[in-house]
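Undergrad: Make a model of this:
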Amino acid sequence: MKKEVKVHSLFSDFDISLFKAGKHYRLYEKFGAHIMELEGETGVYFAVWAPTAKAVSVIGDFNYWNEQEHQLNVRWDESGIWEGFIPGVEKGNKYKYKIQSGINDEKFEKADPYALKCEHPPNTASIVWDLDYEWKDKKYMATRENKNALDKPYSVYEVHLGSWRKNMDENRPLTYTEMADELVSYVKELGFTHVEFMPVMEYPYDPSWGYQLTGYFAPTSRFGDSQEFMTLMDAFHKAGIGVILDWVPSHFPEDKHGLGLFDGSHLYEHPDPRKGYHPDWKSLIFNYGRNEVRSFLISNAIFWLDKYHVDGLRVDAVASMLYLDYSREDGEWEPNEHGGRENLDAISFVQELNKEVYRSFTGVQTIAEESTSFPRVSRPVDAGGLGFGMKWMMGWMHDTLEYFKKDPIYRQHHQNDITFSLTYAFTENFTLPLSHDEVVYGKKSLLGRMPGDEWQRFANLRLMYSYMFTHPGAKLLFMGAEIGQYEEWNFDTSLDWHLLDHKPHQGIKQVLTDLNKLYTSQSALYEKQFSAEGFEWIAYDDNQNSVISFIRKGNELKNQLIVVCNFTPTVLKEYKLGVPTKGKLKEIFNSDDKKYGGADIKNKAISIKQETDHGRDYSATITIPPLATVVFEIK
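TA: Purely as a prediction, here's the structure:
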């Protein structure tokens, strides 16, 4: 029997005009399921966009999933919005939309695109929920702009929440609440300034790692509810640690309850498969030229920054959005109106997204995972850029890993691999990523890539991390890097925490902890990390010894550090180094320290002499340990 659905709307005429124009960036305040009181009755207001539907019903555990009982009303203004208030529906009720297509009368059961909570997969219903929570991070939020700025240290620990650590007694991942204790204290101990979560938005398929989303506005129910995720955010902020979320506007899966063919038409995806289907991931691509879809996506980005106090969004697979021919052969794509391969709709969408994010929030960053040489990714939109705050430096990652897997005896022939990144390091605001993608699919773990005997492998890994932390740019390391995992990452199991029972692995954890201390305490390493003014070569061409040396500079002229890297297992004694000024060299970091498992070959205070070397008026004679990085202050 059909029951009353009261006519009610949260949309004003202005909301509708903004939605149609693609300029409504707070759609989560209107669409979805909203608990409210109307005319003395408590219930839920539902609203969903389905412009080609003939009929839309709300089905749920409150009406025995009967599509006849609660049929929504379509708005008169041709917006395609169906809405209505259903008395008696409560927080925790499960629901879906039953949509009858106006094209062929086919019926679909769809999850709510704006649901605040979803059932635990493999179940697919949406759940009526709220975002009531008393935040405790007011102090952090007031100072976030300073902590999260580009001239501050930015050291990121990337986490897959399902496999960081397990509750071994119950054979399950930790909950958001448990992570608020264990994960937060661990990241704090390591000294990272930020944590980055692989996608937390609801996803149906565990092996996708979260990159195939179906619940864009709901933290995954695998680990708890919205308020428990807020508790985790609060805990990180209390510890002074920023939180970045992976965000996926590049594609979505074809699951029947998801966005694909939502009302029987290509509503969210582009109707042309050359633009709307991703051949690599067998997923659908958003129609970036459709105004309502742009509003949906930008509203989703804003939602996490607004309602969950997120400090940054790392935007996944940007390159796949920017190019019409991405992963396509000739004949499988169509040029743009200018005859080029750029996706003009996607470019304007990204620019609009970044403008709105930075206009609406202080102290946040957007970070592009973009693997091509597309220009000005991290430059302002009004200067012709895409408007991101930072961009992943994929070239540095590739060259560095290629270099380090080579036997040191051959590295003298590949010096350019380790120095080339500095030829373009300041064309963007780069983050140096050693992410989850580098420790899967047969690529081996980072330790597994290192050549030599056991001692050399660990020394190489310490050297690589030290080179990374002294190289200009922000830093990102995937979980497990800090304990020297032997095995590749497996999303289905915990990290190999037992490795920390052994001294070489303890040494890796300690060297990363100390590198974070070095990076966050030495302003020469971060104040000008995105500017050529903050870097100067001493020598990049000592191929024979496989040594590089350079200066890192802060805002003050006296604020300089000298960094020397030896990429061979040979101890280099009496190594003469040109330096910029007189005084003494004081060693402040040495990756060969015995506490890390090194040979403990160190330098005591070294006098600087007025003798020319490397084109400089002053020089010093140092010892460079094997497979090690040494950092000096000038006193």
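Undergrad: Could you use CA atoms for every contact and neighbour count after this?
TA: Fine.
Undergrad: Who are the packing partners of the longest helix that the chain contains?
TA: Ranked by residue count, the top helix of the chain under DSSP state H comes out as helix 503-521. Using 3 or more CA pairs under 8 Å, 6 or more residues apart in numbering; DSSP states H and E, the elements in contact with helix 503-521 are helix 176-190, helix 454-470.
Undergrad: And the first one, what's buried?
TA: Buried residues in helix 176-190, counting neighbours by 16 or more other CA atoms under 10 Å, are found at 176, 177, 178, 179, 180, 183, 184, 187, 188, 190.
Undergrad: Return the distance of it from the chain's centre.
TA: The chain centroid and the centroid of helix 176-190 are separated by 18 Å under CA atoms, centre = their mean, to the nearest Å.
Undergrad: And for the next helix or strand after that helix, what's in contact with it?
TA: Toward the C-terminal end, the helix or strand that comes next after helix 176-190 (DSSP states H and E) is strand 194-197. Counting by CA atoms under 8 Å, 6 or more residues apart in numbering, the neighbours of strand 194-197 from elsewhere in the structure are 154-161, 187, 241-246.
Undergrad: tell me the two of these that are most distant?
TA: Between all members of the contacts of strand 194-197, the longest pairwise span (CA to CA) is found for 154 and 161 and amounts to 20.7 Å.
Undergrad: Please provide the structure for the following sequence as well, for comparison with the first:
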Amino acid sequence: MNKVQTYSLFTDFDIDLFKAGKHFRLYEKLGAHLIEVDGVKGVYFAVWAPTARTVSVVGDFNYWIQGEHQLEVRWDSSGIWEGFIPNVEKGATYKYKIQSDNGGIITEKADPFAFYCEKPPHTASVVWDLDYKWKDSKWMKNRKDHNSLDKPFSVYEVHLGSWKRHGEENRFLTYLEFAEDLVQYVKETGFTHVEFMPVMEYPYDPSWGYQLVGYFAPTSRFGNPQEFMVLVDKLHQAGIGVILDWVPSHFPDDAHGLGFFDGSNLYEHPDRRKGYHPDWKSLVFNYGRNEVRSFLISNAIFWLQHYHVDSLRVDAVASMLYLDYSREEGQWEPNEFGGRENLDTISFLKEFNEAVYSNFEGVQTIAEESTSFPMVSRPTFVGGLGFGMKWMMGWMHDTLEYFKKETVYRKYHQNELTFSMTYAFTENFMLPLSHDEVVYGKHSIAGRMPGDEWQKFANLRLLYSYMFTHPGSKLLFMGCEFGQSAEWNFQESLDWHLLQYPLHEGVKKTITALNKLYRTEPALHEKQFSPEGFEWINYSDYQNAVMSFIRKGNNPKDNVIVICNFTQVVREDYRIGIPHKGKLQEIFNSDDVIYGGSGVISPDKITIESSPYDGRDFSVAITLPPLSVVAFKIV
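TA: From the prediction side, this is the model:
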């Protein structure tokens, strides 16, 4: 057996924090770290395996032989095994060979804290560093000016494996290629942020990245950690924020992963009713175990610190919050108060959000939470979970249900659209049209639209225009911005060839114009989460399937008047109430010919009349284009 030198990066204070669940930078201690001891370079290894009898590091430097480099367990009952192995270099591959004290089971595990992993289907960890010279100081210095809740959040959701692929071999782009192609495209279309579906290492492509194994490693499918840093860096230099999907809800039971790590239920809850997810056939973290909380919160902090990430979108929050989620009666146990809420999860999520917001200025957390759980995006000090935003799943569902209806029937369903405003300000809502809406037989967003070809695209432009003028931040899945016809296929590139056709190009131009409108009109973002930022003009004209409202900013001069016509009938001399005198100037019209519309455009300026209407002292008569949203300002 080769000698492993006794060495530790842990102080007694570190151990106390770890045991208490309060150590939020564990990645600085656990894992594999390139260091120098007594003038000799090598790697310090440390792993948490409290029920292990022995732990060996096996790798390409010792021919994967168990026992050649055996770590020592700490004396402090922390369950941490550690030691320094000289002459191991960056790029070495390794795993932990763990013999359990629980029946002598031997497992071979990837490092939970590895910074880099072998490219799947290979499963070893790779010794690596995080050295990189960032060039985004301007963005980081002013980040709060981009990511505050009163700033525009128009998010382009991307699956890196299928945004674009190369040639007949259908190969992935690399992080460095994304740093050119994707950055240029997002800047061109005007999105303020990119959200990456999980980039942490995952073994199984059909999971889309939501079954993680390497929580601290960007997937090696597209390059190494520094190359992913280049991508983030380039986005920031282009003025584009970066959001990562983060998955603390569950993890796969792959043999090299976190499951049954040291021969015991170390990371997963030992009670299968709480520790197994029936929908995804995966394991659920034990949120009540202090060391697991330290692992997860450290992971969140890691991406924000070392990869300059601006926001974490937390996946499947509802599955974490409820003990009976996807479980039949008898398959779950109520909490100590007889309720269905997972109290450990609630406590964990609050602590996670407090740690993020107290450590980083100008970042956000976003919850994908599909129920009516209260105060998800309210501060913890008033009893909320502490997220910055929450996905508005009700809006998404109701809106898509409405839009798939033939226009002749829409007058009977206008309440499906107006209902969202009854709860729009109970949370800081993000309006999502995400990847989940374009798979499993749901059709693409464009494919849901009724009517002939022209009407389908007019409806699509109408949908997006309604979305961008509705209160809340926005998220659009890749391909939706140019009217992808087919459902999303994670194994293939988007159908970029469609942009040669005018109607598809027109959708892209519409999104580009809407992004500009959202960014440049303060009324559309300054009070996007406040009831002070919205006022109905008329929501009850269901006979014509028309509704109108005012979006408000800090300055009344910035107010934007929005009128939506949900049928293909041109409404001439359509009158709406206006709050004061002046002239009405059109600033956006989704029926413009440049977008593929019919070109029913308002005159340069329309005089507001002293004629009461809609409960207001003034009004104006305009021509409403078919299947359109028109936006005006009073000048």
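Undergrad: just to revisit the earlier point, how far apart are the longest helix of structure 1 and its match in structure 2?
TA: Relative to the matching residues in structure 2, helix 503-521 of structure 1 has an average distance of 0.3 Å after the fit, by mean CA distance after the TM-score superposition for structure 1.
Undergrad: How far off centre is that helix?
TA: The offset between the C-alpha centroid of helix 503-521 of structure 1 and the centroid of the whole chain comes to 22 Å, using CA atoms, centre = their mean.
Undergrad: cool, stretch 227-235 of structure 1 as well?
TA: Relative to its parent chain, stretch 227-235 of structure 1 has a centroid offset of 18 Å by CA atoms, centre = their mean.
Undergrad: do stretch 544-560 of structure 1 as well
TA: 29 Å.
Undergrad: Just the residues contacting it, thanks.
TA: So stretch 544-560 of structure 1 is contacted by 411-412, 415, 470, 523-528, 533-542, 561-568, 633-634 (CA under 8 Å, 6+ apart).
Undergrad: which parts of that stretch are buried?
TA: Neighbour count says stretch 544-560 of structure 1 has 545, 546, 547, 548, 549, 550, 551, 552, 553, 554, 560 buried, by 16+ other CA under 10 Å.
Undergrad: Now do the helices in the stretch 1-150 of structure 2.
TA: 12-20, 137-141, 144-147 (DSSP state H, counting those that start in this stretch).
Undergrad: so which of those comes closest to residue 291 of structure 2?
TA: Short answer: helix 12-20, nearest of the helices of the stretch 1-150 of structure 2 by CA to CA, at 5.8 Å.
Undergrad: hang on, the earlier thing: buried among the contacts of stretch 544-560 of structure 1? Make that a PyMOL selection.
TA: Entered in PyMOL, the line below selects the buried ones among the contacts of stretch 544-560 of structure 1, by 16+ other CA under 10 Å:
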select buried, resi 411+412+415+470+523+524+525+526+527+528+534+535+537+538+539+540+541+561+562+563+564+565+566+567+568+633+634
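Undergrad: contacting residues for the corresponding residue of structure 2 for residue 56 of structure 1?
TA: Taking TM-score structural alignment as the alignment basis, one finds that residue 56 of structure 1 is matched in structure 2 by residue 55. Residues in contact with residue 55 of structure 2 (CA under 8 Å, 6+ apart) are 70, 71, 72, 81, 96, 97, 98, 99.
Undergrad: next one: residue 435 of structure 1
TA: 158, 476, 477, 478.
Undergrad: between the contacts of strand 194-197 of structure 1, which is nearest residue 627 of structure 1?
TA: Checking the contacts of strand 194-197 of structure 1 against residue 627 of structure 1 with CA to CA, the nearest one is residue 155 at 23.4 Å.
Undergrad: Now name the helix or strand holding the residue lying closest to that closest one once chain neighbours are set aside.
TA: Beyond its immediate neighbours in the sequence, the residue positioned closest to residue 155 of structure 1 (CA to CA, 6 or more residues apart in numbering) is residue 475, lying 4.8 Å away. When elements are assigned from DSSP H and E, residue 475 of structure 1 belongs to strand 474-478.
Undergrad: By how much does that strand deviate from structure 2 on average?
TA: Superposing on structure 2 places strand 474-478 of structure 1 at an average distance of 0.2 Å from its equivalents, by mean CA distance after the TM-score superposition for structure 1.
Undergrad: how far is that strand from where the chain is centred?
TA: Averaged over its C-alpha atoms, strand 474-478 of structure 1 has a centre that lies 10 Å from its chain's centre (CA atoms, centre = their mean).
Undergrad: so who does the closest residue to residue 616 of structure 1 other than its chain neighbours touch?
TA: With sequence-adjacent residues excluded and distances taken as CA to CA, 6+ apart, residue 616 of structure 1 is closest to residue 578, at 5.5 Å. Neighbouring residues of residue 578 of structure 1 by CA under 8 Å, 6+ apart: 538, 612, 613, 614, 615, 616, 617, 618, 619, 620.
Undergrad: Help me confirm that the first one comes into contact with residue 619.
TA: No. Counting by CA atoms under 8 Å, no contact exists between residue 538 of structure 1 and residue 619, whose distance comes to 10.7 Å.
Undergrad: Tell me the residues that contact both of these two, please.
TA: In contact with both residue 538 of structure 1 and residue 619: 577, 578, 579, using CA under 8 Å, 6+ apart.
Undergrad: Give the helix, strand or coil label for the second one.
TA: Read that as residue 578 of structure 1. Under the three-state scheme (DSSP: H, G, I helix; E, B strand; the rest coil), residue 578 of structure 1 adopts strand.
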